[in-house]
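Engineer: Structure for this input, please:
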Amino acid sequence: MTGTASRLRALPLRSRLALLVAGAVAAAVAAVAVACWFVTREQLESQLDTSLRNVSVSDELVRSLFAACTRPDQAAPPPVKGTYTVQLVTASGSTCTSAGASPIEVTAADTAVAAGVRHDTLHTATTKNGSKVRVHTYPYETRTPLPGLVAGGFAVSVARPMSEVDAPLSSLAWMLLVVSGIGVVGAGAAGLWVARTGLRPVDRLTGAVEHVARTEDLTVRIPVDGEDEIARLSRSFNSMTASLASSRDRQAQLIADAGHELRTPLTSLRTNIELLARSDDTGRAIPPDDRRALMASVKAQMTELASLIGDLQELARPDAPAPGPLQVVALHDIADTALERARLRGPELTIRADLTPWYVRAEPAALERAVVNVLDNAVKFSPPRGTVEVALRDGELTVRDQGPGIPADELPHVFERFWRSPSARQLPGSGLGLSIVARTVQQAGGETTLRPAPDGPGTIASIRLPGAPVPPPGS
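Structural biologist: So this is what the prediction gives:
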């Protein structure tokens, strides 16, 4: 059984479907054929038994038959019409059979009928020459004793050959066998055709997958017709390839943008280091002030490179739930900590804060980084001695600066990776901060927006997170 199952699994799917269909049809046809054969046999035997019960043997025939059997000089009675065989049976088991007929074996039931113990009997017996017959034995009362027989009764057996039933049954069996074979073969052919037709979309899908695996061409799309499972599978494949193509494009764009952003600080570093190396090689000392400025530039470029690499590592994490465990954290405490860092980075700025308690479920480190990035943007774009207003009310943290603002046509791009406003390209930064903010807030179930200030210059950055003004029990 295990070997058969293994060989079956080794076949192509369409061959397995065809075999399964043929097997199911064969089982159904076999069940119907067997049932038909048994029902037909019962009907034929019932008709044969009815015909035997309806046979009436005349008294004259009985006497003639008895006389022919007991007196050799007596002429044999005329043959019985049809295919009947008549035999007389006494209680002792002796028999007298019609002329030209082979004697029928006598059973205990026959002698019991002859002795008057049973009313009649109907059974299958065998003649002396080996033929099977169906026998009906019933008592026969005589008005006058027959010569050589004690007064009383005896039994008459009427028989018909079983070939009248077996021959039609044999023909029926052969006919059912032929019809069943044709049906099974036809079912197998139909199953193979259905399998080929039904699996044609699967073949197209397989070809598309093999093409993608061979060529890495993610532009392949499968035509979708209908609403069945194959159509759903084709749509899912098209969505998968579209997502993969989009992911690959984003990856390529990230690499290109990262290379572009890395080129500027690296070029500056190379230039400064070459100046320092040339000074050492030629022995021409760089003036102290220029050397300090040169070293400060190298340090600034190194800091910018480290920040850019950190942002790239942050964005390289998959767009799935944050890897750190989610915790119930106080957003107002995180905002207060970020405010302290912002005051250090912009000591000449006035930073006002109005924070009401609000507890959220998020990764503390990632959320703090997001709030710090928003405040850093406000500090970076605020004019000297400007004001930054920070508020936290009902789960919405808003940060307003008094900078130049963001044009309306640039607002849709502010959360894209490496996107920087033309007016901000001369300022330090990688263009990744707001992308990190948007992703972190989205992972915490919130949303981030930027909008122009309604009553003057500046921009309002908003972070809205679901939570509550009090911590949940047990947190």
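Engineer: hey, let's count contacts and neighbours off CA atoms from now on
Structural biologist: OK.
Engineer: need the strands for the stretch 301-450 of the chain, in chain order.
Structural biologist: In order along the chain, the stretch 301-450 of the chain carries the following strands (DSSP state E, counting those that start in this stretch): 327-330, 350-355, 359-362, 387-393, 396-400, 447-452.
Engineer: Buried residues of stretch 15-26, list them for me.
Structural biologist: Going by neighbour count (16 or more other CA atoms under 10 Å), the buried part of stretch 15-26 is 15-22, 25-26.
Engineer: And for stretch 275-293?
Structural biologist: Leu276.
Engineer: now swap in stretch 327-336 and tell me
Structural biologist: Of the residues in stretch 327-336, those buried (16+ other CA under 10 Å) are 329-336.
Engineer: Next, the structure of the following sequence, for comparison with the previous one:
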Amino acid sequence: DNVSLLTHEMKSPLAAIRGAGEILHDEISDPSLTRFTDNVIHESQRLSDLLDRLLAMAKLEKLESLPARKSRVTISALVEDWQSSRYSLLAEKHLEVSVNDGVLQAEAETLKLALFNLLDNALRFANAETTLTVQVEGDSLTVENIGPAIPDYALDRVTERFYSLPAPGHDKSSGLGLTMVAEIASLHGGSLILTNTNNGVRATLTIPQN
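Structural biologist: The predicted structure is shown next:
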């Protein structure tokens, strides 16, 4: 409750800081000063994204169980939504996305949150000009990328809260994405497992189908 309250209270001043930074950016022509306004805008957006993740995590942790009513969720439709919202990031790295036809019986909103976080993580570490692969088979959903492997020392820690690995060309992440996915898997009575492949990483989200 305290985390939720504090996070909500911080969002308004952060929005004001970002807005002021954007106004200053438009008014300043000196390149040596523009980089400071760019930094204000960039860092305030990073903080805003972190607050959104903290709110989502707090909401999940307050749930003792999911609603009894589950939905048949078409995974390809969720992937399409994610692609639309991450278009510029995908284009920047020239990434393709491959997804098979598959349906999972799950609580729709939390499954969407889990899949979006898995895809964001895969995109973050994917090599340029490669393909992200999403597959549904039985009660398992896998997201796979081509990129650096997870170091052995980190394999058992990547789902810990605030634990994150550096990704080339990216800011340090919040370390909450995979934690939320693991929490969602647990709420569904399932699991999240990350493994290294021959040329990348595979995340397997298992949700028992009733």
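Engineer: Any chance you could compute the TM-score here?
Structural biologist: Laid over one another, the chains give 0.75 as their TM-score (TM-score structural alignment, normalised by the length of structure 2), with 189 aligned residues with a CA RMSD of 3.2 Å.
Engineer: of the strands of the stretch 301-450 of structure 1, which approaches Arg317 of structure 1 most closely?
Structural biologist: Comparing the strands of the stretch 301-450 of structure 1 against Arg317 of structure 1 with CA to CA, the closest turns out to be strand 359-362 (16.3 Å).
Engineer: hang on, Leu254 of structure 1 is in a strand, isn't it?
Structural biologist: No - Leu254 of structure 1 sits outside any strand when classified using DSSP: H, G, I helix; E, B strand; the rest coil, being helix.
Engineer: buried ones in stretch 37-50 of structure 2?
Structural biologist: Those would be 37-38, 40-41, 44-48, 50, for stretch 37-50 of structure 2 by 16+ other CA under 10 Å.
Engineer: swap that for stretch 16-26 of structure 2, sorry
Structural biologist: Within stretch 16-26 of structure 2, the residues scored as buried using 16+ other CA under 10 Å are 18, 21, 24-25.
Engineer: Looking at those, spot the one nearest Ala114 of structure 2.
Structural biologist: Nearest to Ala114 of structure 2 among the buried residues of stretch 16-26 of structure 2, counting by CA to CA, is Arg18 at 28.1 Å.
Engineer: who touches that closest one in this structure?
Structural biologist: Taking CA atoms under 8 Å, 6 or more residues apart in numbering as the definition of contact, the neighbours of Arg18 of structure 2 are 40-41, 44-45.
Engineer: Next, work out how far apart Leu55 of structure 2 and Glu9 of structure 2 are.
Structural biologist: For Leu55 of structure 2, the distance to Glu9 of structure 2 under the criterion CA to CA, to the nearest Å works out to 12 Å.
Engineer: Looking at the two now, which is surrounded by more residues?
Structural biologist: Neighbours were tallied for Leu55 of structure 2 and for Glu9 using other CA atoms under 10 Å; the higher tally belongs to Leu55 (19 against 11).
Engineer: Surely the more buried one is in contact with Thr7?
Structural biologist: Yes - A contact is recorded between Leu55 of structure 2 and Thr7 when judged using CA atoms under 8 Å, the distance being 6.8 Å.
Engineer: hang on, the earlier thing: just the ones of the buried residues of stretch 327-336 of structure 1 in helices?
Structural biologist: When DSSP state H defines the helices, the subset of the buried residues of stretch 327-336 of structure 1 inside them is 331-336.
Engineer: would you turn the residues you listed into JSON lines with distance to Ala424 of structure 1?
Structural biologist: JSON lines is the format used below for those (distance: CA to CA, whole Å):
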{"residue": "Leu331", "distance to Ala424 of structure 1": "29"}
{"residue": "His332", "distance to Ala424 of structure 1": "30"}
{"residue": "Asp333", "distance to Ala424 of structure 1": "30"}
{"residue": "Ile334", "distance to Ala424 of structure 1": "27"}
{"residue": "Ala335", "distance to Ala424 of structure 1": "25"}
{"residue": "Asp336", "distance to Ala424 of structure 1": "27"}
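Engineer: List just the nearest of those residues to Phe38 of structure 1.
Structural biologist: Taking CA to CA as the measure, Leu331 is the one of those closest to Phe38 of structure 1, at 84.3 Å.
Engineer: The closest one and Thr448 of structure 1: what is the separation?
Structural biologist: Applying CA to CA, the value for Leu331 of structure 1 to Thr448 of structure 1 is 15 Å.
Engineer: again, but for Gly310 of structure 1
Structural biologist: When CA to CA is applied, the distance between Gly310 of structure 1 and Thr448 of structure 1 equals 22 Å.
Engineer: more neighbours, these two?
Structural biologist: Using other CA under 10 Å as the criterion, Gly310 of structure 1 and Thr448 rank with Thr448 on top: 20 against 13.
Engineer: if you skip the residues just before and after it, what's nearest to the more buried one?
Structural biologist: Ile463 (4.7 Å; CA to CA, 6 or more residues apart in numbering).
Engineer: which position in structure 2 aligns with the one you found?
Structural biologist: Per TM-score structural alignment, the equivalent position to Ile463 of structure 1 in structure 2 is Leu205.
Engineer: what's the single longest helix in structure 2?
Structural biologist: Longest helix in structure 2, counting residues (DSSP H): helix 31-62.
Engineer: Determine the set of other helices and strands touching that helix.
Structural biologist: In terms of contacts (3 or more CA pairs under 8 Å, 6 or more residues apart in numbering; DSSP states H and E), helix 31-62 of structure 2 is packed against helix 2-27, helix 177-187.
Engineer: Can you classify Glu45 of structure 1 by secondary structure?
Structural biologist: Here Glu45 of structure 1 takes the helix state, with states given by three-state DSSP.
Engineer: For His123 of structure 1, see how far away it is.
Structural biologist: As defined by CA to CA, Glu45 of structure 1 lies at a distance of 11 Å from His123 of structure 1.
Engineer: and what of Ala109 of structure 1?
Structural biologist: As defined by CA to CA, Ala109 of structure 1 lies at a distance of 9 Å from His123 of structure 1.
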